[in-house]
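Chemist: fold the following.
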Amino acid sequence: MDGRRSISAVIFDLDGTLLNTEQVTKDLLKEFLVRYGKVIDTEKENKRMGMIHHEAAIAIVKDYDLPITPQQYSQSIMPMYHEKWLQAKPLPGVNRLMKHLKKHGIPFALASNSAKKNVLVKVSSQEGWGDSFSVILGSDEVKSGKPSPDLFLEAANRMGVDASCCLVIEDSLVGIKAGKAAHMQVVAVPSIQTETDEFSIADHVIHSFLDFQPQIWGLPPFDDWVMKALPIDPIYLKGLYKNGFLEEISDNSASDIPGQAWGVYFGWVDFDLHERLKVVVSIRWDSTRGSYMRNIQACVINGNDEQILDKKIDVALVGYIRGFQTKKDSSTETQILDVDKSTAEACLDSEAYSYRRCGPA
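Modeler: Okay, the predicted model is just below:
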């Protein structure tokens, strides 16, 4: 295990780690600030990720010089958050890992910087989650929230597990620091894309839960790959197909592709009433233009690309082939290879990757 300690329990963060709550609420602050003629500072908000709401409220009122108190800010914006939370979905691979841990009797806890009542709202909206966690903790149940280690230490204590045998999985720097302060091993699954190495303080960094390898930590390995690929809960994307690439269309009702999606996937395009196309998709983030932009390469494998050229298409990704080892642009690694096409075509002819319709519920 490369010197890593064997793990006997797992502790998850919630927002941005298990659920795409940050994705569905990303524009709320922007909309709120417009009321006061203010423009959101994305860099500042990224650094605030993972903070306790009360602390964030104080900082936001101060940074944007709002003519209201932090309490008034919270009273105004929290109902907006509650409405959006109900739309949150598990991130790719999350349900798979939770079911795997439960199957093998590995206890796992939830430790969030949100207040307990808000944590329960989010958990209760996900089928089967309420009974899955051994422990559910909110920041109002300990002396100090993250980056203090209190939440993680309390979770370990309630599970009856030594802190040194716990694995923390986090998406924010605040949470990673808390895990390290608790002397636990930490896996980072960053929810924001950056070229900085700030997440390197974690013991291991992965792009998504689909890249998580339990055996590295002394946990039972996954056994659910089918025909050299992994069946996944459908990921929907909508875009304009141009010259081998898919330009995303901003439409939250038709696209739920998270920032953590990296790698080569495959799925279906419902082109018209009579034809369904098989497609392989390579998803990565590209920083060559000075800021991170999602780069989606798409290749039709049972038809002609010209059938969908310059057309808006809906795609349902149902399988995962491989991830990328690094964020650095590697044309060989991120290109769709012939072996990817062969794998996808074989898989899409099997029942494991069948799909009845293309488009989100």
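Chemist: okay, CA-based contacts and neighbour counts for the rest of this
Modeler: OK.
Chemist: report the contact partners of residue 298.
Modeler: Remark: with contacts taken as CA atoms under 8 Å, 6 or more residues apart in numbering, residue 298 is in contact with 244-246, 279-282.
Chemist: redo those residues as CSV? Include secondary structure, distance to residue 36 and neighbour count.
Modeler: Formatted as CSV, the contacts of residue 298 follow (DSSP: H, G, I helix; E, B strand; the rest coil; distance: CA to CA, whole Å; neighbours: other CA atoms under 10 Å):
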residue, secondary structure, distance to residue 36, neighbour count
244, coil, 43, 15
245, strand, 39, 17
246, strand, 36, 26
279, strand, 45, 24
280, strand, 45, 26
281, strand, 42, 27
282, strand, 41, 27
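Chemist: one more, for comparison:
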Amino acid sequence: MGTLGNITHVIFDLDGLILNTEVLYDVAIQKILDRFDKTYTYDLKMKVMGMKYHKAMELIQKELDIPISPDDLVTESMNNLKELFMKCGTMPGAEKLIRHLEKHNIPMCIATGSSSADYQLKTHSHKDLISLMEFAVRSDDPEVKFGKPNPDIFLLAMSRFKSPPVSSKNCLVLEDAPNGIKAALAAEMMCVMVPDPRLQAIPPAHLVLKSLEEFSPTSFGLPPF
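Modeler: So this is what the prediction gives:
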């Protein structure tokens, strides 16, 4: 394979890409839905992945027509998630890639749909790894007007790198969710998708991998492993 791009900066999603948290959301939300004999289907999950959390709960409440407000869904699900988040592990290949890029002084950051409070819980057991990031942009940042699939969070991340002005064409976004890929493409950035194996409709990412263990840095002009 030839070089797909000349990447100088890398933007990571968090959930399902660095940290193995996506399944935890399934458990937390389904625990609530069990009371109403409803199911958090994979198709519904794909619609909300990457959204700001409250917007996601609004869509779930509307789609499943359950007698509970989005606010209550947020509160209950987050209470269910708190303990689970503290025990989450990393996704295959994520730590190796992050440490490799840090070794070669490639600027990195996180752009996540998580709120600041959720982010702190999720990353609590992985502070050493997360500290290698230059910064993190979270969904409750006042400058993030619209969540993924809008490009706001990635464009904001690009603007905050400490190095000289960065071009979107030199940024690589690593994502697991369709909404994240749509946002990256809208930001005119290169993007790699590591989707859930159950996903049927794969958006037009520049590269699709089964896991980050398959990622070859040289494909994007980055230093080889």
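Chemist: quick check: TM-score for this pair?
Modeler: In this superposition the chains share a TM-score of 0.91, using TM-score structural alignment, normalised by the length of the second structure; 220 aligned residues with a CA RMSD of 1.6 Å.
Chemist: let me have the contacts of residue 298 of the first structure in TSV, extended by distance to residue 338 of the first structure.
Modeler: Below are the contacts of residue 298 of the first structure laid out as TSV (distance: CA to CA, whole Å):
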residue	distance to residue 338 of the first structure
244	15
245	17
246	19
279	13
280	10
281	13
282	13
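Chemist: nearest to residue 149 of the first structure among these?
Modeler: Closest to residue 149 of the first structure out of the contacts of residue 298 of the first structure is residue 282 (37.7 Å), distances taken as CA to CA.
Chemist: correct me, but the closest one touches residue 300?
Modeler: No. At 12.0 Å, residue 282 of the first structure does not count as touching residue 300 under the criterion of CA atoms under 8 Å.
Chemist: sec struct for the one in the second structure that sits across from residue 51 of the first structure in the alignment, please.
Modeler: Alignment note (TM-score structural alignment): residue 51 of the first structure maps to residue 51 of the second structure. Classification of residue 51 of the second structure using DSSP: H, G, I helix; E, B strand; the rest coil returns coil.
Chemist: what's residue 219 of the second structure in contact with, if anything?
Modeler: Residues near residue 219 of the second structure by CA under 8 Å, 6+ apart: 1-5.
Chemist: most neighbours, which of these?
Modeler: The most crowded member of the contacts of residue 219 of the second structure, judged by other CA atoms under 10 Å, is residue 5 (17 neighbours).
Chemist: list the contacts of it.
Modeler: Residue 5 of the second structure neighbours (CA under 8 Å, 6+ apart): 169-170, 190, 219-221.
Chemist: which of those lies closest to residue 150 of the second structure?
Modeler: residue 190 (15.3 Å).
Chemist: so which residues of the stretch 151-300 of the first structure form strands?
Modeler: Secondary structure of the stretch 151-300 of the first structure by DSSP state E, counting those that start in this stretch: the strands cover 166-170, 185-188, 204-205, 230-242, 245-248, 263-270, 276-286, 293-300.
Chemist: map residue 206 of the second structure across to the first structure for me.
Modeler: In the first structure, the residue equivalent to residue 206 of the second structure is residue 203, according to TM-score structural alignment.
Chemist: what is the neighbour count of that match?
Modeler: By other CA under 10 Å, neighbour count at residue 203 of the first structure equals 16.
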